[in-house]
Each structure stands twice: as C-alpha cells, then as structure tokens.
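Colleague: sequence unknown, structure follows:
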C-alpha cells in the first residue's frame, strides 16, 4: 500500500468515525426499538460518499478501490452497529456491484446514481422458505407471457426489504433446466403491480436491520429488467460471491475487535477480590487467547483483501474467510461477554448487543456447514 493510499484511508476513517458520532450514536437505540433505519440516514450516507465509493465516478461513485468500502463497514461494525453495516453491505457491496458488473449501460444509468445518493435503496432476493443456502432449490418463476416475463413466488429473510425500492430477484426462467441452470436475475421495482412486502420479521438480534418477506404475484417484467444473461443468473451470483463472503468476514472480524476493546476496558476498570480483573491470571489469559485469535484472523483477512484486489480470490478462499471469521467472532464475543459477568447480560451494556448481533453471521451468506462443504471439495476434486 502506498503512503498516499494510507493517508487517504486515514482521512476516510476519521470522516466515518465523525459521521457515526453525530449521525448514528445518538439515535441507534431508537432505531433498534423501531426495527428500522430511517431512509433519511441513507441520504446522509450518500451525501458523504459512503455508499459504494468504489463505483466509478461516471455513475456517482468516488472511483476508489474497494478497501474504502471495507474500511467503512469495519468501522461501523467495530462501533457496535452491525445491523447498519449489513444493510449497507447488501445495498452497496452486493446490489450496486451486481448492477455495475452485470447490468447494461441503460440499467446502470437508471439505477446506480440514485443508489449512490441513497435515494434508491436496494435489496437482493435469493432466500426462499424452502431454499436457503441451497440456491439451486429456488421455486420462484418468471415465465414468458407475451412479450413479458410473468414473475410469481416469494422470498424470505430479505435485508432492506422494508426500505428498498429496487429488488434484485433470482427466479427460474427455464423450469425444465435442472439444478442451478435456468435461473435469471431480475430487476423488480417496488411500485410494480403484483409486488408486495410482508411483515418486518422479529429477529433475535440486528433489530434495526429490517428483514422481510417479499411476494410476487403475476408481475409483468419487460426484457430490460433482466440483469445479465437470461438463464445465467447463477453464474452471475457465483461471480460476485467471493467479494460478498469476504465482506461478511471483514464485518465479523471488526465486530469482534470492537467487543474485545469493550472487554479490555472493562477488565482494566472493574475490580474483584481486591484486584483489577485484568490482573487476574485467568482473565489475562482469556484476553490473550482472544487477542491471538483476532490477530491471526486479521492477518488472513488482509492477505485476502490483497488477493481480491488482484482478482485472485476464489470461492474457496472466500469461504475460508467467512468460516474462520464468523466462527471466531462468536467465540471471542462470547468470551468478552463472560468477562462482564452479570452486567454482560444486561441490555444497557453494549456488549449484549454485540453478542446477539453476531450469531447470524454464521448463517447468512452461506452457513458455516456450506462453507465447509465448499472448502472440502477442493480436496475431493483436486
């Protein structure tokens, strides 16, 4: 990394921290209570260049490399606002890049500038009631109806479902094709006739990150709403998967680092049996072990960022990153909460939110079991 890049990232980091202090920290608890991040924050994020800054300037981005995106999400996660980080990730690091990498010029011009200004929030619709990590089991269909495709089906666990105005939907366009074949990605606008959003689902954690059921009933879509090649949607998903899983890994790691900072501060302030907690050997050793896990995982993630920059990060690498980071984060954050004792179980202590927010990271983006399956195939298939 050049000296100029380091300086630019340092300036960007300070801007993020200032933004979080003014625009997020005073309001986050109320957002958690209301189970939704206000749309006005998205516009502020856009005004500050925080939404997909690596998108080229011609579409409204800053044209920087993806390390700026990662820094943004890591700082938000580290500060304990993981739900916000994940909502931004889905919009900026998944949907924006689907549009940029798979879309036609007309599609890019139509959506990307509004998405980067925070005026159009996006959601990706893959998971279905009977098809979670196994996307080959998708049942939603978009079949020919005159000059249009007629979309029917439903999705569940859709991040940004309540706030979004653009939905990138995976649906079968060739029902005779087996497995992952015959799947297309479709651009569905919220105002489309036959589109509806179900309830904002009540989750264990990440409460302000709205998560919804989505329904499609006889929605007619013209051909210009197909994103990428028809029947090649699964290939498009696989193309973007390494980045998506590395981003989740970055968020998990930074979230655990934030929890560790809280535990370390508490251990140096709290006394028990006549000593600071940090002076008790058992606590010191727990902190040392957690620190070692964080440092080793940080080294791995930074090396994978370099791989992604060089376009050398493959699906197995990304699966390793996600598996190790999310599993490590759960262990470390659990250990951090333990240091707080009974206070760690109280909602007034932020460590409790770190704990419940972290758990789902081993599930979304592909479960840990799926990550192990993907990794193991490298050995089986040579």
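Modeller: Perfect, thanks for sending it. Everything numeric in this text was worked out from a predicted model, so none of it was measured.
Colleague: rest of the way, CA atoms for contacts and neighbours
Modeller: Noted.
Colleague: What is the burial count for residue 377?
Modeller: Counted by other C-alpha atoms under 10 Å, the residues lying close to residue 377 total 11.
Colleague: which SS state does it fall under?
Modeller: Using DSSP: H, G, I helix; E, B strand; the rest coil, the three-state assignment for residue 377 comes out as helix.
Colleague: and the gap between it and residue 323?
Modeller: Relative to residue 323, residue 377 is positioned 15 Å away (C-alpha to C-alpha, to the nearest Å).
Colleague: Tell me where this structure has strands.
Modeller: 122-125, 141-145, 148-159, 166-172, 183-189, 195-200, 211-221, 226-227, 271-272, 275-276 (DSSP state E).
Colleague: in the fifth one, what counts as buried?
Modeller: So that's strand 183-189. 183, 184, 185, 186, 187, 188, 189 (16 or more other C-alpha atoms under 10 Å).
Colleague: what inclination does it have with respect to strand 211-221?
Modeller: Angle of strand 183-189 versus strand 211-221, following axes from the mean of the first three to the mean of the last three C-alpha atoms, to 10 degrees, is 90 degrees.
Colleague: another structure for you, compare them:
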C-alpha cells in the first residue's frame, strides 16, 4: 500500500542516512558485533551530520526539529541494511525526551551542547536484578545528604551503559503509603566515585548494542542532577511510555519488512528439485500471508506515528501497536527463516541476525503480557 507518512524533506534525510549506513556502518558491522559495542567515533560522525542533535534546540547546536518521523526514517534505514547502531535508538527515542521535558535551564546548559554533537551519550537505569516490569519495587536507594544524594544499589540489562556519559538512575528517595511515590530520577555522570560499569552481557541478539550491569556504591550525586521533581519519577517515566513503545514497534515493522525482502530474494535464487524455491505454492502462500501481515502492521504503525505527532497517542493505543507489531515480527521472521532452511540457522546469515534481534522486542519496553493488561484495562476489564 502507498504510504503517505513522509514528505520530501523526510525522503532527503533518508538518502543521507542510507548513504551513511552503507558506507560507514555495514562494512564494519561484524567487527562491532564481535566487540559488543559501537566505536564512539560513529556518534561523533552522526553528530557532524546533525542526527544526534536533530531533536534539540538550535540554541544548543541542535536542529530544533521535534518531528518524530525523522526518527522513524533512521530506524527504517538501519533495518533495511540489517544493522543497528548500538544504543542510538534508545538514546534518541527513549532517553532524550526525558531531558527535553524535565531538564532545568542550568542542566540544559551543562548537557545539551554535548548531546547535540554526540560527545555525550546516555543510558537509563531502571531494571534491577530482582525488579523488571514492577518499577515501584526498585531497591536502589538515594539518601539526601546536604546538597547531595548518596546512591547505593545495582541495575542490570542497561542498554548503552558501557558507552554512557550520563545515566538516568531510578532510585527510591523516600517511602509512603503509595509505593509509586518517593521515586526520583538522578543523572549520574561517568567517572563519579563509586559508580562502576560491569561486564558487557553476552546477548542472543542486538550484539552490537552494549548492555551492561551497573553498581552504585556510596555515589554522591549533586542535588542539581535531579531530573524533574524529586519523588515524582514514576509519573515522569509513564509520560514517555507511548513514544518508547511506539519506537519499538517502528523497529519491529522495519525489521519485518527487511526479513520479507531478504526471503523473497532468497527464494528466487535458491533451486530445489530443479526449480526455484519461489515457484512452489507453499512458498508463494507463505510469503503472501506474511506480506499481508506486514502491510497491516505498517498501516497501524503509520497511524500511530501520526497520532503521536498530533499529541493524540494514548498509552493504550501505544500498547496495542507494540503488541501487534512485535508479535507480527516474531511470527514473520520465524517463517522467513524456515524458508532459508539450514542456512537460516547459521549465524552469519542476515536472517539469523534478524531472528535473534527480534526476540527481545516482545520483552523490553513492557512485555507482551503487560501490553495485554494495559489494553484490557482500557476496554473496562
């Protein structure tokens, strides 16, 4: 189906991103996967191109553009090439909105120029060894001490934590009858005494994206590094959940389409029993069904992107979009790999990478089960 989401400006941005990915990402990607991280120079280069600061104000060296469709283009082009640029999506789509919404003028002056150039990278530390979806149960604590907070605790599965210069940490600063109260977002700067970055976790997929454990041992965080209002972190976090979940859906649909394109090319070239694999009825029917599913997911996603731009995307809508698009991704990529046969199971194949990368989209940003709970509440159940 013809898409009407993008303008000529978006398509010009697409050409620039595609050229960057083809020349500066794809040739080195296997090395990045082996290292479990992306070189810092990549983000410097993206800063030179204006990508890192495109959502930041011009007064900080950014592009002053809050059009989320540019972020969509960026994800679509990396998916088309079968790559990810480490923690870039999380940095731009998940974390920067918190800085944009809650940073004080003083904090903006300290951090925004570096964020705009790619000199400062970010991470957000919510999950703990014993705490996942239930954020109100976090055990990391920050005790006020004069004009500082003393932070103790541990976080795990932190995307971009190895590269991060600024880490937004969710910590409990007080207790009350409502356990969602008393949570605070603290920005911890790399190099602060007592802040330790652990090993890069060896993941099934997204292997070029650094994911680490973080520990905080008596870390003194200036009170001027509180992001937003102390004690109000739970409400701050829920404010950006629709965009965060939409961003995951964007990647899911883009990777679904990439998997179908790869598979169509494969079945045209692969010969079995003296005939192209694509000439068999089962192959045709499978790819036809997958294309129909991907088309439906794309239409739902594009409507949601438009709703976000119009300020109308609700939490329940975003949950439905994430649920549908990521579940579609899981089904489609699995069926695509089946058509590759044994080669699809070899890690050097692009479809194997897409298969491995797809699994986490039904987990992070809220599991599919959590999405169903949100949707069920929205219909009065």
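Modeller: Noted; the coordinates are in hand. Computed from a predicted structure; not experimentally measured.
Colleague: Need the TM-score between these chains.
Modeller: After superposition, the two chains reach a TM-score (TM-score structural alignment, normalised by the length of structure 2) of 0.96; 377 aligned residues with a C-alpha RMSD of 1.5 Å.
Colleague: coming back round to it: make CSV from the strands of structure 1 and add distance to residue 338 of structure 1 to it.
Modeller: CSV is the format used below for the strands of structure 1 (distance: least, C-alpha to C-alpha, whole Å):
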stretch, distance to residue 338 of structure 1
strand 122-125, 36
strand 141-145, 48
strand 148-159, 30
strand 166-172, 40
strand 183-189, 44
strand 195-200, 31
strand 211-221, 29
strand 226-227, 47
strand 271-272, 14
strand 275-276, 15
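Colleague: Out of those strands, the one nearest residue 76 of structure 1 is which?
Modeller: strand 148-159 (17.0 Å; C-alpha to C-alpha).
Colleague: Mean deviation, the closest one versus structure 2?
Modeller: By mean C-alpha distance after the TM-score superposition for structure 1, the fitted strand 148-159 of structure 1 averages 0.7 Å away from its aligned residues in structure 2.
Colleague: and the angle for that strand with strand 211-221?
Modeller: Counting by the same axes, to 10 degrees, strand 148-159 of structure 1 lies at 170 degrees to strand 211-221.
Colleague: picking that back up, quick one: which of the strands of structure 1 is nearest residue 74 of structure 1?
Modeller: Across those, closest to residue 74 of structure 1 is strand 148-159 (C-alpha to C-alpha), at 18.5 Å.
Colleague: List of residues touching that closest one?
Modeller: Here strand 148-159 of structure 1 makes contact (C-alpha atoms under 8 Å, 6 or more residues apart in numbering) with 87, 90, 123-129, 139-144, 171, 201, 209-223.
Colleague: Can I have the buried ones of those residues as a ChimeraX selection?
Modeller: Selecting only the buried entries of the contacts of strand 148-159 of structure 1 in ChimeraX, with 16+ other C-alpha under 10 Å as the criterion:
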select :87,90,123,124,125,126,127,128,139,140,141,142,143,171,201,209,210,211,212,213,214,215,216,218,219,220,221
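Colleague: Need the residue closest to the centroid of structure 2.
Modeller: Residue closest to the mean C-alpha point of structure 2, counted by C-alpha atoms, centre = their mean, is residue 90 at 3.8 Å.
Colleague: For it, give its distance to residue 365 of structure 2.
Modeller: Taking C-alpha to C-alpha, one finds residue 90 of structure 2 at 10 Å from residue 365 of structure 2.
Colleague: ok, now residue 227 of structure 2?
Modeller: For residue 227 of structure 2, the distance to residue 365 of structure 2 - C-alpha to C-alpha - is 20 Å.
Colleague: Ok, residue 47 of structure 2 next?
Modeller: From residue 47 of structure 2 to residue 365 of structure 2 the distance is 26 Å (C-alpha to C-alpha).
Colleague: just residue 285 of structure 2 next, same as before
Modeller: From residue 285 of structure 2 to residue 365 of structure 2 the distance is 33 Å (C-alpha to C-alpha).
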